[in-house]
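> Need a 3D model of the following:
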Amino acid sequence: MDQVKTTAASADGRDQVFAALAERFQDRFTRSEAVRRQHGHTTTSIANQPPEAVVFARSTQEVSEIVRICASQNVPVIPFGTGSSLEGHLNAPFGGVSIDLSGLDQIVAVNVEDQDCTVGAGVTRKTLNAHLRDTGLFFPVDPGADASIGGMTGTRASGTNAVRYGTMKDNVLGLTVVLADGEIIKTGGRARKSSTGYDLTRLFVGSEGTLGIVTEITLKLHGIPEEIAAGVCPFDSIEGACQAVIATIQCGIPVARIELLDAPQVAACNAYSKLELTETPTLFIELHGTKAYVEEQAELFGAIASEYGGGDFSWSTRPEERTKLWQARHDAYWAAQALKPGWEVLSTDACVPISRLADCVTATAEDIVASNLLAPIVGHVGDGNFHLSLLVNPEDAGMVERGKALVSRIAHRAIEMGGTCSGEHGIGQGKLKYLEHEHGKGAVDLMRRIKMAIDPAGIMNPGKMPG
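Model (predicted):
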């Protein structure tokens, strides 16, 4: 797909920008190679393309100042949260300045009665939930990493709880955004619904920093359930596990989490997280509600699972057991990486309509075997989303090419089944080539026109989706 052209800054113009930023921000401005490389993309096999400089911002006003200085000479700007994204979102293919938002770490307001809060973009999900613990509320969106709320907004993140509580697009009420000329705008509000104007909030949610830099987010919160039960159910086959998920969702069991791990992923988690699970395709389940309701739904799920080759469904309401189980699930990426120290991980995801889940996952598992690759499967299968941690030896060119070909086939297969090449990782650099296949030329052209209207010089995170 053609890219929105970035207006190149001259060498003198870049030097002017760096000098101005150094004077204004002093020790919070750096051109250190180590810091620059850390602010390129690290949690991916995509080559690191570091920015030319990094500035550590502490407020929306400072972000606006930085953008204005950069915009004066058409120098690109790339927002940085915690560095946990997976598709090259943080790389700087045209150079420029990385704006580190970790200093925007204030929890601005918590409105317990209205079940909402406003936080800085640098606040992480774990920090927010620790702050909320005594209020009886929690924020449910939980990607595997302890990502920043700003980064989660930019990539339209989801996670294990999405099947019940939705993704970031469902839980963001309003935003503060710095535009490409440094102007500060606010979108949305604290009301739970509105029918006024364009939905600018959702335009920026998932825009991956290509339209503006999100600095503050107003979020929906949810009540902590009376009873939480987590359980594990092994299956004879990966197809049986997927069919059990489909039946569970179609029967209307309101699972809070339902996660698939194939046999290699279970083995990896056993080794890395010190679990003792049977190394066979397995579902991790969590149910929320009253004590009686949770017990009833657990029994119903157990009956469904047994019809599809499920073994004993063991579950517990003890917090320490639930925490250990879900921490192991969140550490699945690192557990897979530990299977082959020194190898690279080609991490990818796809999402399909729930009725096609078994078809897509089974075909993918067969494809892995045929490709002679090690690629543990794990997924938020309650909403049709699954991931691969594809391990390749970087010194084996043939293996790397087989891995890239497998990633491409998965993306195209998901799209052809009515799904998407990415349920939550986003587009960035890694999946840009699939965007037109998924959305069509007309829709992508419209994305490009929106990008050009908001960022005519193309300085906002250039080289990514959609421009």
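
> all contacts plus neighbour counts: C-alpha atoms, from now on.
OK.

> Can you list the buried residues in stretch 38-57?
38-46, 48-57 (16 or more other CA atoms under 10 Å).

> same question, stretch 260-279
Quick answer for stretch 260-279 (16+ other CA under 10 Å): 260-270, 272-273, 279.

> Check stretch 319-333 too.
322, 325-326, 328-333.

> Mind listing what's buried along the helix or strand harbouring residue 299?
Assigned by DSSP states H and E, residue 299 falls within helix 291-307. By neighbour count on 16+ other CA under 10 Å, the buried set for helix 291-307 is 294-295, 297-298, 301-302, 304-306.

> Spit out the contact partners of the nearest residue to residue 355 once chain neighbours are set aside.
Leaving aside its sequence neighbours, residue 355 sits nearest to residue 246 (CA to CA, 6 or more residues apart in numbering; 6.4 Å). The neighbours of residue 246, taking CA atoms under 8 Å, 6 or more residues apart in numbering as the test, are 354-355, 357, 382.

> how about this one, so we can line them up?
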Amino acid sequence: MNAPLISSRSRPSDAVIAAFTAELTNRYGAHVATSMAVREQHGHTLTWVKNQPPDVVVYPRTTQEVADIVRLCAQRNVPVVPFGTGTSLEGHINAPFGGVCIDVSLMKQIVAVHEEDLDCVVEPGVTRKELNEYLRDRGLFFPIDPGADASIGGMVSTRASGTNAVRYGTMKDVVLALTVVLPNGDIVKTASRAKKSSAGYDLTHLFIGAEGTLGIVTEITLKLNGIPEAISAGICPFPSVKAACDAVIITIQSGIPVARIELLDEVQVKAVNAHSKLSLPESPLLLLEFHGTTAGVKEQAESFGEIAAEYGGGPFEWATKPEDRSRLWQARHDAYWAARGLRPGAQSVATDVCVPISRLAECVDETKQDILESGLIAPIVGHVGDGNFHVQPLIDTENPAEVAACEAFIDRLVRRALAMEGTSTGEHGVGQKKIKYLEIEYSTQALDLMRVLKRAVDPLNIMNPGKVFAL
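The predicted model follows:
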């Protein structure tokens, strides 16, 4: 298949942007912002990718408003960058060709909750914490937990996962249907609320993980779960990251239905202790959580304890009180900010890879050795129950030698994962920084097919240009 190249992209002229902004302001008034501070906030990225702000930011309140804005962009060939909460890590929200940022943070309606069907319908600006707060009194919860209080729309676009993925899956597993505004302004509903369907193409999953390059998600139908009868959490130190990962592999292969199993290396534990005022053992550590009945949770924990002991792990300590459990997991979610405290003033470069569970110990152990040999400060933390782990080098971006060392390390990390039949990113997404690795991860034919889809849906290349594919 010889796919035509994606349409080239350039910045709109100042005259086009001025006319476009005037028309937006005429239609949406105070919901349009052009100040540099707001624009830079929307080009902000939590990594070392340079800030590339849009020319204008608009805050729609309905699907129809999003459609009207996108239609106007298509008429004037103006780039569109969707924005949720700005927690993405690979430059997804930058605007390398300027244009308009469509910020969906005002679209926060929880449209419906169908308790008997265990699903709900939400707008994209609702965050995962807001949704779970709303659902708590109904005995339900939304299980996908990437750590940050990300917007549901953003989680769809990056195919997010997180600490609960080993038990509950990722966004691709919990989204039933989407409402999407296409690049020409058309509004499409991708599926019904049925839990399964064999009718037609699977349009829903086409947009999950597309990083805003095919359209803007404006409504999401999600699967929900009942809050478990019993939840128990604990910590288990190990003599090495390899021992901890080996214990994880056997735990998963043994079929123990652990809900969360997270790895922190000794560097990350030190950072977490300082940041969250904890006293965790400063050695490689697994944080675990079990969901189910009281008897079931007890049995799961005992089974894990036996496995851990075989690899020199222990003692396995429980966080029995709900407040202690919440504090423990909040500390895990704050790992990114905790790591930055290890080297104040340095730039954090967070990245991730994912490998088959059988290769996890080998990949993490080789990465740990690579960090030591590189002389980098780079904590490791991971959702190791599904083979996904993160590394966060801390570097002085004004030091060319450190930048080069970091870039070389990340390149080796990704290539190591790919050589082990893994992926260049388990949950962060491609964005701007990992475009080149798709050419290694996928065949030419597969990439050509992606380009055919992109060109068919977005022939003007206005939807989040400069992401996923090189122009």
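
> Could you list which of the buried residues of stretch 38-57 of the first structure belong to helices?
Among the buried residues of stretch 38-57 of the first structure, the members falling in helices are residue 38 (criterion: DSSP state H).

> The one residue sitting closest to the centre of the second structure: what secondary structure?
Nearest to the mean C-alpha position of the second structure, counting by CA atoms, centre = their mean, stands residue 160 at 3.9 Å. Following DSSP: H, G, I helix; E, B strand; the rest coil, residue 160 of the second structure is assigned to coil.

> Make sure it is actually in contact with residue 427.
Yes. With contact defined as CA atoms under 8 Å, residue 160 of the second structure counts as touching residue 427 (5.3 Å).

> What lines up with residue 285 of the first structure in the second structure?
For residue 285 of the first structure, the aligned position in the second structure is residue 288, judged by TM-score structural alignment.

> try residue 199 of the first structure
Checking TM-score structural alignment: residue 199 of the first structure goes with residue 202.

> Spit out the contact partners of the alignment partner in the second structure of residue 209 of the first structure.
Under the alignment defined by TM-score structural alignment, residue 209 of the first structure is paired with residue 212 of the second structure. Taking CA under 8 Å, 6+ apart, we find residue 212 of the second structure in contact with 81-82, 157, 463-464.

> where's residue 212 of the second structure relative to residue 82 of the second structure, distance?
6 Å (CA to CA, to the nearest Å).

> Common neighbours of those two, please.
residue 464.

> Show me the helices in the stretch 201-350 of the first structure, by range?
238-250, 263-273, 291-307, 319-330, 332-337 (DSSP state H, counting those that start in this stretch).

> Of all the ones you listed, which one is nearest residue 83 of the first structure?
For the helices of the stretch 201-350 of the first structure, proximity to residue 83 of the first structure was assessed by CA to CA; helix 332-337 is nearest, at 14.8 Å.

> What's the match for residue 59 of the second structure in the first structure?
Residue 59 of the second structure maps onto residue 56 in the first structure, by TM-score structural alignment.

> Excluding chain neighbours, what is closest to residue 354 of the second structure?
In space, residue 354 of the second structure is closest to residue 388, 4.1 Å off (CA to CA, 6+ apart).

> what's the matching residue for the one you found over in the first structure?
Using TM-score structural alignment, residue 388 of the second structure pairs with residue 385 in the first structure.

> about what we covered before: determine which two of the buried residues of stretch 260-279 of the first structure are furthest apart.
260 and 272 (17.3 Å).

> Residue 203 is in contact with residue 190 of the second structure, correct?
Yes. Counting by CA under 8 Å, residue 190 of the second structure does reach residue 203; the two are 5.4 Å apart.

> Counting neighbours around each, name which of the two comes out higher.
The neighbour comparison of residue 190 of the second structure against residue 203 (other CA atoms under 10 Å) goes to residue 190, with 17 against 14.

> if I line the two up, what does that one land on in the first structure?
Match for residue 190 of the second structure (TM-score structural alignment): residue 187.

> what separates its match from residue 194 of the first structure, distance-wise?
Residue 187 of the first structure is 11 Å from residue 194 of the first structure, where distance means CA to CA.

> neighbours around the counterpart of residue 432 of the second structure in the first structure, how many?
Here residue 432 of the second structure is matched to residue 429 in the first structure, going by TM-score structural alignment. Neighbour count for residue 429 of the first structure, taken as other CA under 10 Å: 20.

> Report the secondary structure state of residue 429 of the first structure.
coil.

> For it, give its distance to residue 59 of the first structure.
28 Å.

> Repeat that for residue 129 of the first structure.
22 Å.

> Please apply the same query to residue 404 of the first structure.
Taking CA to CA, one finds residue 404 of the first structure at 40 Å from residue 59 of the first structure.

> One more: residue 432 of the first structure?
On the measure of CA to CA, residue 432 of the first structure and residue 59 of the first structure end up 31 Å apart.

> How about residue 440 of the first structure?
39 Å.

> the more surrounded of those two?
Ranked by neighbour count (other CA under 10 Å), residue 440 of the first structure and residue 59 place residue 59 first, with 18 against 11.
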